[in-house]
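# The sequence and its predicted three-dimensional model are supplied below.
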Amino acid sequence: MTKLKVLSETDTSLRILFSGVNRAFLNSLRRTMIADVPKFAIDQMRVELGVFKNEETGELFESNYALSDEQLAHRFAMLPIPTFHDDFYFQDECPDCKDMVVDQRGCPSCQIIYTISSSGEDGGRSVVASEMNVIGDRRLEIPEAYGSIPLTKLYDGQVLHAYFYAIMGRGRDHAKYSPVSGVTFYSRQNGKINVKTRSKMLFDLNLNITAKDFNKEGILNDIDKVDLLRNDLNHVGSGTDLEADFNDAITLEDVEDEFIFQFETDGSMTARTCLEQACKELAGRFEALSNDFAEAL
């Protein structure tokens, strides 16, 4: 039976111990998170060109900036757009837009519109993500934690007036739609004392792990302490003066069918939401596969 235990969790990261699974299962979960979990991202932008006048000061600004349109579009596209899966549709599945031609699609149920109006100053001023304003639901504003992301720099006489259109997509179509980074898993390991006399060489260094951390059988199975032991072994392992004398007095051994799975999101959704959506995507895919087999047989 598959079991999981949450080892640590924040809004944007999750570390889980999986038991009773194999690498194939976890790799499918990893790939689903990267490529199939839906996420909002900016897909189009419209920049207002021309000369603009500040009505208060009479100062003139020109729609001009150092970055090319393509570079600017890429920077905006990678911003974490808040994604609420139950409240929005893909454009080709939207009840109000799916029957329209692609260029005419876009409604409050499948599209989010942002606007920005920023001007430069003498010596230059960085334009950051918090200067973007959403048209509509305020919970779709760029999260405060990411408001300081720099987008471009404007100098005296320069202005950026633009509209940005975000839609739902999947990472398999473009990296901007992938909600995760650093998705990885590895075998859970236990520390094992093989030779007590030589193991003192490590303990005498007064690092993180002591002999008292191991049980009577010479096994260390606390996950956090095993991580510390892994770091400590670098002081007596390959490439050190103590390598030959220590000679694997303490080793790390894999625990069968137990893996530690960890990842971070880009802030567009919580880590727990991402995991739930990935499981939902996998379940739907296997259900469709089962139905295909049933029809074929």
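Sure, I can see it.

# only C-alpha atoms for contact and neighbour calcs from this point on.
Fine.

# which residue sits closest to residue 202, ignoring its sequence neighbours?
Of all residues not flanking residue 202 in the chain, residue 236 sits nearest, at 6.8 Å (CA to CA, 6 or more residues apart in numbering).

# And residue 177, by the same measure?
residue 171 (4.5 Å).

# Identify all contacting residues around the strand or helix carrying residue 30.
For residue 30, the host element (DSSP states H and E) is helix 23-35. Helix 23-35 is touched from outside by 170-173, 178-181, 183-185, 261, 274-275, 278-279, 281-282, with contacts defined as CA atoms under 8 Å, 6 or more residues apart in numbering.

# Number of residues surrounding the residue nearest to residue 202?
Residue 236 has 22 neighbours, counted by other CA atoms under 10 Å.

# cool, residue 228 as well?
13.

# and it, how far is that from residue 234?
Counting by CA to CA, to the nearest Å, the separation of residue 228 from residue 234 is 10 Å.

# Residue 144 too?
When residue 144 is compared with residue 234 (using CA to CA), they lie 39 Å apart.

# Next: residue 194.
17 Å.

# likewise residue 79?
38 Å.

# try residue 113
Residue 113 is 51 Å from residue 234, by CA to CA.

# Could I get the contacting residues of residue 17?
4-7, 188, 258-261.

# Confirm that it sits in a helix.
No: under DSSP: H, G, I helix; E, B strand; the rest coil, residue 17 sits outside any helix and is assigned strand.

# Take this one as well and set it beside the first:
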Amino acid sequence: MARRDERMSEEEEETEAESMSESESESQSGGEKSKGGLDYIMSLPDVPMKLPPHVELQRTRVLCNADAPNHTDTIQYSGAFASVGVDNSFRLDHFRDKFRVEVIRYSDEDMEFDMIGVDPALANAFRRILISEVPTMAIEKVLIANNTSAIQDEVLAHRLGLIPISVDPRLFEYADGNPLNERNSIVFKLHVRCERKKHLRRTVKASDLKWLPNGSELLESENSNSSSSSKPKTYTEFTCPQDSLPEFSDNPIGFKGKLGDIIIAKLGPGEEIELEVHAVKGIGKTHAKWSPVATAWYRMLPEVVLLEEVEDEVAENLKSKCPVGVFDIEDVANGKKRLTVSQPRACTLCRECIREGEEWEKRVSLRRVKDHFIFTVESAGALPPDVLFTEAVKILETKCESVISDLS
């Protein structure tokens, strides 16, 4: 009987200890669950904290195979990788830390820079704004007094409209149907003649257009019968000469540098052109003559990876396949040669290195970085390319502020 009582007491103590341990574990788990479901899941030891390598590669790279590129879409859904504990949502602090711009090449005519850490939609927004929404000055009205050249009046007017003007458009206002004055227009005149005895043929260039700081010199036809006492009315209403304004007094308006060499027409003996043109402010969305860039384009950063060691004859063969010289040969021990990737940025994705079968795709992998863009901006001549991009940033900022104000 005594032994039976001792066994019962021991069993009671074990049950009490188990109940106490269960209550403590429940209180601890309850405290952990109170932190939040995601925090509780992330605290488990078998939950991965990073994406698998093959998923990370698909998320950040475009794989360029011999037939077609794969994984070209950008994954923007915030919960796309929530099951593995990766937050894919957009965070401003993360964007600030990752975003940067690196200028690779710069001149007065063009600029190449890297835009890193942005979405393709944002890069394309800058491209579209540069082409169609940054304003410039261009010839809008052509008043032809005499044209005996072989070029029709319409073709001549079209040529004149496409000539870039060396002037800062930020110094002018939009005309918007208002009378042309010194603040919203520029007036040029052209009067050239090919003398029969002096020239067999004369080339008319943009530098032959002369700036009229006092405005138009042609009288409107409706005032031709007016009384002599009334002041003759021209096509512009300048209140003061433009060369008296401080922004133009030391910087005359015209066609400077290479712009002055643009050919307008070629005159034969006895042919003559006499006309007057009026330039106003506009944007490329209205007409291409107001586009400030010759071209603005971008491409994703190429990434060329050797998946295995390529040596000797195979290395020489692969180097000869690339037309832009992406690969190079280096000497290693024992007289062997090894292939290296020397200029991956020059890759044009022609796929010549992987075109001849699967064995070449096992040696070389061609990729594109989804958030790294090589931007090229070629100015038409009105403004330097860095100023054009700065103006594009301001326009996008204005658009964003407009959307925010409408939503609020």
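Yep, that arrived. For clarity, every value in this text was computed on a predicted model and none was experimentally measured.

# just to revisit the earlier point, if you count surrounding residues, which of residue 144 and residue 234 of structure 1 has more?
More neighbours surround residue 234 than the other of residue 144 of structure 1 and residue 234, with 13 against 9 (other CA under 10 Å).

# secondary structure class for the more buried one?
Applying three-state DSSP: residue 234 of structure 1 is helix.

# residues in contact with stretch 157-168 of structure 2?
So stretch 157-168 of structure 2 is contacted by 136-140, 142, 206, 253-256, 259, 262, 264, 289, 380-383 (CA under 8 Å, 6+ apart).

# residues in structure 1 aligned with that stretch?
Using TM-score structural alignment, the residues of structure 1 aligned to stretch 157-168 of structure 2 are 73-84.

# Going by neighbour count, list what's buried in the matching stretch.
For stretch 73-84 of structure 1, the neighbour count (16 or more other CA atoms under 10 Å) marks 73, 76-84 as buried.

# swap in stretch 374-391 of structure 2?
374-386, 388-389, 391.

# on that earlier part again, now, among the buried residues of stretch 73-84 of structure 1, which is nearest to residue 210 of structure 1?
residue 80 (43.2 Å; CA to CA).

# Find the nearest non-adjacent residue to that closest one, please.
residue 268 (4.6 Å).

# What is the equivalent residue in structure 2 for the one you found?
In structure 2, residue 268 of structure 1 lands on residue 382 (TM-score structural alignment).

# so that match sits right up against residue 135, yeah?
No: under the criterion of CA atoms under 8 Å, residue 382 of structure 2 is not in contact with residue 135, lying 10.0 Å apart.

# what touches both of the two?
Common neighbours of residue 382 of structure 2 and residue 135 (CA under 8 Å, 6+ apart) are 169, 292.

# quick one: the helices in the stretch 151-297 of structure 1?
196-203, 223-232, 243-246, 271-296 (DSSP state H, counting those that start in this stretch).

# related to what we said a few turns ago, in structure 2, what stretch matches the helix holding residue 30 of structure 1?
Counting by TM-score structural alignment, helix 23-35 of structure 1 sits on residues 120-132 of structure 2.

# what's the average distance of that stretch to structure 1?
With mean CA distance after the TM-score superposition for structure 1, stretch 120-132 of structure 2 departs from structure 1 by a mean of 0.8 Å once superposed.

# Go through that stretch and flag the buried ones.
120, 123, 126-132.

# In TSV, list those along with distance to residue 191 of structure 2.
TSV is the format used below for the buried residues of stretch 120-132 of structure 2 (distance: CA to CA, whole Å):
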residue	distance to residue 191 of structure 2
120	49
123	45
126	41
127	39
128	38
129	37
130	35
131	33
132	33
